[in-house]
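>>> Test case, fold it:
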Amino acid sequence: MRLVACFLFGCFCTPLYAKDLIRTLYHAEYTPDTDDEIPRFTLDGELGVLLNSGNTSAASIKAALNADHETQHWSNVYFAELLYKESGTATTDREVSAQRFYTTAQFDYKLVEKGRRLFMYGDYEDNRFSGYEHRASLAAGWSQRLWRDEDSEFRYSIGPGYTFLEAEEDNDSLVNDGIIVRASAEYRYRWTSGARLRQFFSTEAYEDNTKSRSETSLSANVFGSLAMKLSFILNHETDTADDVEALSTETSVALVYQFF
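As a prediction, this is how the structure comes out:
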């Protein structure tokens, strides 16, 4: 099944970008997208902290870095996130209930036709309560920004790849390494007040498991480079360990600071 999916993807996408790729290689001095500010590099830092004491004792920390890098020939996105939670009661010690490190990077190489790109993607996740010691994915393929105007933009990417999984010792039933097809889509909207909406969705499908992630966020400026951000994240897998839920949700409120 997975080989058929990859074959169909190749048959569908190759005619779309092969011509653009050839033209790009023979036109090294092509004009980049006119609506991009080049060069450009932005970096945002996000921090959310919750501390409880009394009958219930709890601590939660979420920190993230998000960077966009725009050059004449490349459009790159970098992301890293750290989540840590522990809780207890007046009669019990605190126990760790969540501990995750997650990072991704995507590199889009611009073709001659406006908005059309080839992408390379990689991610790494270390989640203490997922049933895996760690997991990583690599993918490459076709990426396109369908539109970008003063208010909104939409882009997507799709391509084959490979996932690297290492299950915990007591979870031998979980899937291991394998070929995947990865697809993602992102929509952004900005109001005149400066408030921003972002909807992101990605899925990695392979023969024995499909992993999907949805992130909806709304941010509004507080003052200067400081903003308040509300996020809602859904993670779903079709095949998980016996003691791990297939669907997990996360709602957070954090302060975001734009360094530059």
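
>>> When you work out contacts or count neighbours from here on, use the C-alpha atoms and nothing else.
Fine.

>>> mind checking how far S212 is from V253?
Distance, S212 to V253, by CA to CA, to the nearest Å: 22 Å.

>>> At which residues are the strands of the stretch 101-250 of the chain located?
Taking DSSP state E, counting those that start in this stretch, the strands of the stretch 101-250 of the chain run over residues 116-127, 132-148, 152-167, 178-190, 196-205, 210-223, 226-237, 247-258.

>>> and these as CSV, adding mean neighbour count?
Formatted as CSV, the strands of the stretch 101-250 of the chain follow (neighbours: other CA atoms under 10 Å):
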stretch, mean neighbour count
strand 116-127, 20
strand 132-148, 19
strand 152-167, 19
strand 178-190, 19
strand 196-205, 19
strand 210-223, 17
strand 226-237, 17
strand 247-258, 16
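
>>> Could I get these in JSON lines, plus columns for distance to S75?
Output for the strands of the stretch 101-250 of the chain, formatted as JSON lines (distance: least, CA to CA, whole Å):
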{"stretch": "strand 116-127", "distance to S75": "9"}
{"stretch": "strand 132-148", "distance to S75": "11"}
{"stretch": "strand 152-167", "distance to S75": "12"}
{"stretch": "strand 178-190", "distance to S75": "14"}
{"stretch": "strand 196-205", "distance to S75": "17"}
{"stretch": "strand 210-223", "distance to S75": "21"}
{"stretch": "strand 226-237", "distance to S75": "24"}
{"stretch": "strand 247-258", "distance to S75": "19"}
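
>>> what's near enough to touch the residue lying closest to D44 once chain neighbours are set aside?
Counting by CA to CA, 6 or more residues apart in numbering, the nearest residue to D44 once its immediate chain neighbours are dropped is Q258, at 4.4 Å. Shown in contact with Q258 (CA atoms under 8 Å, 6 or more residues apart in numbering): T42, L43, D44, G45, S225, L226.

>>> Now do stretch 232-251: everything it contacts.
So stretch 232-251 is contacted by 129-131, 171, 173-175, 208-217, 230-231, 252 (CA under 8 Å, 6+ apart).

>>> The structure of the following sequence is requested for comparison with the preceding one:
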Amino acid sequence: MHRPLLLSALLLPALVAQAEESDVTASDINTWKGSAELGSIRTTGNTDTSSLNAKFGVFHKGLRWDSGLKLEALTSQEDDVTSKEKYAAALQLNRNFAENHYLALLAEYEDDRFSGYEYQSLVSAGYGYRAIHEQDMALDLEAGPGYRYDRLDEGGVIEEGAVLRLAAKFFWTIREGVEFGQLVSMDDGAESTVWKSETGLKSQINGSLATKLTYKVKHTSDVPEDSKNTDTEFGVTLVYSF
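Modelled structure (predicted):
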């Protein structure tokens, strides 16, 4: 499997979704919602450091299909030397069959230039169940097969194979203007197992602006030589919602 095939796997569900939704009137579909996040830190003195954390996401809920796209970029420099550089994208399409049941289609791509990989990618299709579906709280559970395609920095070696993907997504509006989110996933394959966790707490400042604290953990059971198994990120960002 090569990059064009991965791109096709990512785009094909989107085209199907568009065709399915084309006969649905505008009154049946919610408007698009999205957010843009930006965080930056700059220190000077004994050590000059700077970092930039940017995220963009859009979500659309339809009569048959729900769709979401997330883009992320993280860079960090210390004494004019790049110490962290990561770019990631994720597209998820959910085909609703009933109020609490859906087909989850996911495509992910990550380019972390200090991970030992040139890039890592995943496509999966699985069953989704909305265990909690209330106005101020939601819990989605997903399980299904997927396919991982990774390319190592050293020698361009390809690691690929089938995986089992499990995921849980929890959202809770604690009170008006304060939201908590927890996303946990596991991709279990013959080559390695990847665990991901993202915890976020967002506090609204006014109608469109909010601050957000985010803590992310990624653990890979088997990694390239001289790479660490666990990566963590802590971010403080300003969020603009639209």
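
>>> After superposition, what's the TM-score here?
Once the chains are laid over each other, their TM-score by TM-score structural alignment, normalised by the length of structure 2 reads 0.85; 217 aligned residues with a CA RMSD of 1.8 Å.

>>> Looking at the contacts of Q258 of structure 1, which are in helices?
Among these, no member falls in helices (DSSP state H).

>>> ok, of those, which one's closest to K62 of structure 1?
Closest to K62 of structure 1 out of the contacts of Q258 of structure 1 is G45 (10.8 Å), distances taken as CA to CA.

>>> so that closest one sits right up against Y78, yeah?
No: G45 of structure 1 is beyond contact range of Y78, at 12.0 Å (criterion: CA atoms under 8 Å).

>>> Could you tell me which residues touch both of those two?
Common neighbours of G45 of structure 1 and Y78 (CA under 8 Å, 6+ apart) are L65, N66.

>>> quick one: contacts for the aligned residue in structure 1 for R95 of structure 2?
Alignment note (TM-score structural alignment): R95 of structure 2 maps to Y109 of structure 1. Shown in contact with Y109 of structure 1 (CA under 8 Å, 6+ apart): H73, W74, S75, R117, L118, F119.

>>> Check the gap between the nearest residue to the last one once chain neighbours are set aside and E95 of structure 1 for me.
It refers to F119 of structure 1. Residue nearest to F119 of structure 1 in three dimensions, not counting chain neighbours: D108, with 4.3 Å by CA to CA, 6+ apart. According to CA to CA, D108 of structure 1 stands 42 Å off from E95 of structure 1.

>>> between these two, which one's more packed in?
D108 (23 against 12; other CA atoms under 10 Å).

>>> which residues touch the more buried one?
W74, S75, N76, R117, L118, F119, M120, S143.

>>> Relative to S193 of structure 1, how far out is it?
According to CA to CA, D108 of structure 1 and S193 of structure 1 sit 30 Å apart.

>>> nearest spatial neighbour of S219 of structure 1, skipping sequence neighbours?
Sequence neighbours aside, K229 is the residue nearest to S219 of structure 1 in space, at 4.2 Å (criterion: CA to CA, 6+ apart).

>>> which position in structure 2 aligns with that neighbour?
Counting by TM-score structural alignment, the partner of K229 of structure 1 is K212.

>>> Confirm for me that its match is in contact with G181.
No: K212 of structure 2 is not in contact with G181 according to CA under 8 Å; the separation is 10.7 Å.

>>> residues shared between the contacts of these two?
Common neighbours of K212 of structure 2 and G181 (criterion: CA under 8 Å, 6+ apart): G200, L201.

>>> For D188 of structure 2, see how far away W195 of structure 2 is.
As defined by CA to CA, W195 of structure 2 lies at a distance of 9 Å from D188 of structure 2.

>>> That should have said E99 of structure 2, apologies.
29 Å.

>>> Check A36 of structure 2 too.
31 Å.

>>> One more: E179 of structure 2?
Distance, E179 of structure 2 to D188 of structure 2, by CA to CA: 30 Å.

>>> Next one: the counterpart of T193 of structure 2 in structure 1 from T42 of structure 1, what distance?
Residue pairing (TM-score structural alignment): T193 of structure 2 is matched to T210 of structure 1. To T42 of structure 1, T210 of structure 1 is 32 Å away according to CA to CA.

>>> Likewise for T203 of structure 1?
As for T203 of structure 1, its distance to T42 of structure 1 is 26 Å (criterion: CA to CA).

>>> F56 of structure 2 corresponds to which position in structure 1?
Aligned counterpart of F56 of structure 2 in structure 1: L65 (TM-score structural alignment).
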